[in-house]
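Trainee: Pasting a predicted model and its sequence here:
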Amino acid sequence: MYLRNNFTIFLLAVTLLMFCWMGTALCDDDDEGLGEASGGVMQGWQSDFNLDNRIFADQGENSYFILKPGFQIVLADEDDRVTLTVMDETREVGNIMTRVVEEREEEDGELVEISRNFFAIDADNGDVFYFGEEVDIYKKGKVVKHEGAWLAYEGDALPGLIMPGSPKIGMKYYQEIAPGKALDRGEVISLTETFKTPAGTFDNCLKTKETSGLNPLEKEYKRYAPGIGQIQDEDLLLVKYGYIVEE
C-alpha cells in the first residue's frame, strides 16, 4: 500500500510537471504567434535605432551598399531580371532627405514591377536606413496595384536598417517597420563567404537571412560583396554593375 501510494504520487507529480511544461511552451508559442499575426514588432530584433541622434546624408557608401547617383546593379537568372539604379533624385521623408533607388523587376522579359525606394545613410558610421517605397505592379504593361507600398512616419511606420555600416555576425534588425504592411528583417550570418556570379567571383562576402514579421515561414538569403553591394538574391545573380555612362 505504501509503495502503491508513493508510485501514484510520483505519477501525479510527473503528469503535473508535463502539463506545466506544455502550458509554458504553448504560451510562449502563442505569444509569438499573436505578435506576428497582429503585424507588430517582435522582441529579439532591433527596431530602435536612436534616429534622433543621427546625422543623415542622401548619398554615400559603406562596404556593402553604394548610395551614389548613377550606380547600378543588375541581378538575373535565365528567366528573370532585377535592375537597381541609384537615381539623381531625392525625396524628403519625415524631414529627412532621402535618395531614390529605382528597382525594376522583369519576368520572362515582361515588366512586372517598378518600385521607388527611399534610403539615407548615417554620415558618421555608414548605417543605411530604409524610409519606405512607392510600388507600381504591372500586368500586360498596365499598373494594376501598389501592394507593399509604405512610407516612414505615416501611421506607425518607422525607418528600418537596410545595411549596417559595420555588420557583425548575429546582428538581427528590422529592415522595414510598417506594421500590417511591411516587416522585413535581416540577420547577418556570415562575413567570409566566397561566391561566384556571372560578373565574377567575390571574397569576404556578407550573407544575410531575411524573414518577414508578417509571414514567419518566408525566408530568403542574400549576399553582398565589398565595394559593390548586392550580388545575389536567391536564384538571381550579379551579371552587371557599375556607374551608368551617359552617351
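Mentor: Yes, it's here. Numbers count the residues shown, from 1 in each chain.

Trainee: Please count neighbours and contacts with C-alpha atoms only from this point.
Mentor: Fine.

Trainee: which residues of this protein fall in helices?
Mentor: 2-37 (DSSP state H).

Trainee: wait, Phe202 sits on Phe195?
Mentor: Yes. Counting by C-alpha atoms under 8 Å, Phe202 does reach Phe195; the two are 5.4 Å apart.

Trainee: Between these two, which is the more surrounded one?
Mentor: Taking neighbours as other C-alpha atoms under 10 Å, Phe202 and Phe195 compare with Phe195 leading, 19 against 16.

Trainee: can you pull the contacts of the more buried one?
Mentor: Shown in contact with Phe195 (C-alpha atoms under 8 Å, 6 or more residues apart in numbering): 201-203, 205.

Trainee: roughly how far apart are it and Ala225?
Mentor: As judged by C-alpha to C-alpha, to the nearest Å, Phe195 and Ala225 stand 9 Å apart.

Trainee: take the one below as the second:
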Amino acid sequence: MKKVLLLITIFASLLACSNDDDSSTPSNNIPDDLPDVSQVTFTSPTTITNNYFGPKTTGTIYVYEAGDIGEEPEEEIRIEIRTNTKTVMGVTCFIQHDVVYKDGILIEDTDDWIAEDDNGNLWYFGESVKNYDDDGDFEDNDGSWEAGIDDALPGYWLPIAPYVGQTYHQEYWEDEAEDYAEVLSTNETVTIDLGTYQNCLMTKDENPFETGEYEIKYYAPDIGFIKEEKYVNGALVEMEQLVEIIE
C-alpha cells in the first residue's frame, strides 16, 4: 500500500522556513479545490473502475472527430491505454496514449499519466507531449509537466462521485498548468452519431490562461468521454465527438 506524502513534506518545510521569512510562500497559492493527494492511498492504481472513464483496458481504441462548427471535421483523435506504466511521485500510473491527426498528418502525440485511488477517484499526474507542425515535423514538447517536479501537484482527472456544483483542479503547476472543472450535471441525455446516452456527466473545463474560453465535456456511464464543445466568448466554435470504438 502506497501513501503519497509530498504535500505533508512541502507544508512542513514551508512552516520551518516561515520562522525566518514572513514573505508569502508557494503553499499560499495552492487552490482550495485542489484535491489533497497526501490523504489517499493507491493500492491498485492501474485497475480502472471509475464509471466515467474509458477505454479501461488495453486493446480498445476510442476514435474521435473534431473540427470547427459548420465545417467538416479536420482532426481525428485516437485514444488507447498503453501496456506499460509510468511511476510518478511513487505511484504507478497507467498511460493513456492520445494521438491527434489533422488532415491525416500527425500533429500531437501525448502520454497522460493517470492513477486510481482506493476510493475510485482518478488522479492526473502529468503528461508527456510531442507537438508537430502541419507538415508532420517535430516542433516542441509544450504542455508537458510532471507532478512532483518544479512544485507541480496532481489533481483529479475524474472524481468517483461527482455532484452538481463540485469544482476541482485537474492539475496545479503555478503559472503553467492550472486547469480546473465544474460539474454542471450528472443526468444529461446526449445524442451523438453512435447513439443516445442517458445519465451523462457534464462538466465545464477552464484554463485560467485562456480568457473567455471554456469547454463543455460529456461522459457517458460505462463508456467514458463522448463529446466536447468549445466556446469562445459564449459562442460555440468547435466540437469533438466519439465516432468509433475499436475492440
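Mentor: Great, that's in hand. Computed from a predicted model, the values in this text were never measured in an experiment.

Trainee: Overlay them and tell me the TM-score.
Mentor: Put the two chains on top of each other and the TM-score (TM-score structural alignment, normalised by the length of structure 1) is 0.76; 201 aligned residues with a C-alpha RMSD of 1.6 Å.

Trainee: Looking at the contacts of Phe195 of structure 1, which is nearest Gln43 of structure 1?
Mentor: The nearest member of the contacts of Phe195 of structure 1 to Gln43 of structure 1, counting by C-alpha to C-alpha, is Cys205 at 27.8 Å.

Trainee: That closest one -> structure 2?
Mentor: Aligned by TM-score structural alignment, Cys205 of structure 1 pairs with Cys200 of structure 2.

Trainee: mind listing what the residue nearest in space to the middle of structure 2 touches?
Mentor: In structure 2, the C-alpha nearest the mean C-alpha coordinate belongs to Trp157, at 4.5 Å (C-alpha atoms, centre = their mean). By C-alpha under 8 Å, 6+ apart, the contact set of Trp157 of structure 2 is 114, 121-124, 170.

Trainee: at 7 Å instead, please
Mentor: When contacts are counted by C-alpha atoms under 7 Å, 6 or more residues apart in numbering, Trp157 of structure 2 touches 122-124, 170.

Trainee: what do you get for Arg54 of structure 1?
Mentor: Asp122.

Trainee: With the one 5 residues further on instead?
Mentor: When the contact criterion is C-alpha under 7 Å, 6+ apart, the partners of Gln59 of structure 1 are 67-68, 99, 120-121.

Trainee: aligned partner of it in structure 2?
Mentor: Under the alignment (TM-score structural alignment), Gln59 of structure 1 maps onto Thr47 of structure 2.

Trainee: So that match versus Glu213 of structure 2, what's the distance?
Mentor: 34 Å.

Trainee: do Glu174 of structure 2 as well
Mentor: Look at Glu174 of structure 2 and Glu213 of structure 2: by C-alpha to C-alpha, they are 19 Å apart.

Trainee: Between these two, tell me which one has more neighbours.
Mentor: Neighbour count, other C-alpha under 10 Å: between Glu174 of structure 2 and Glu213, Glu213 has more, with 17 against 14.

Trainee: Now for the closest residue to Ala178 of structure 1 other than its chain neighbours: which residues touch it?
Mentor: Spatial nearest neighbour of Ala178 of structure 1, excluding adjacent residues (C-alpha to C-alpha, 6 or more residues apart in numbering): Ala157 at 4.2 Å. Residues in contact with Ala157 of structure 1 (C-alpha under 7 Å, 6+ apart) are 151, 177-179.

Trainee: Ile137 of structure 1 too?
Mentor: Ile137 of structure 1 is in contact with 112-114, 143-146, counting by C-alpha under 7 Å, 6+ apart.
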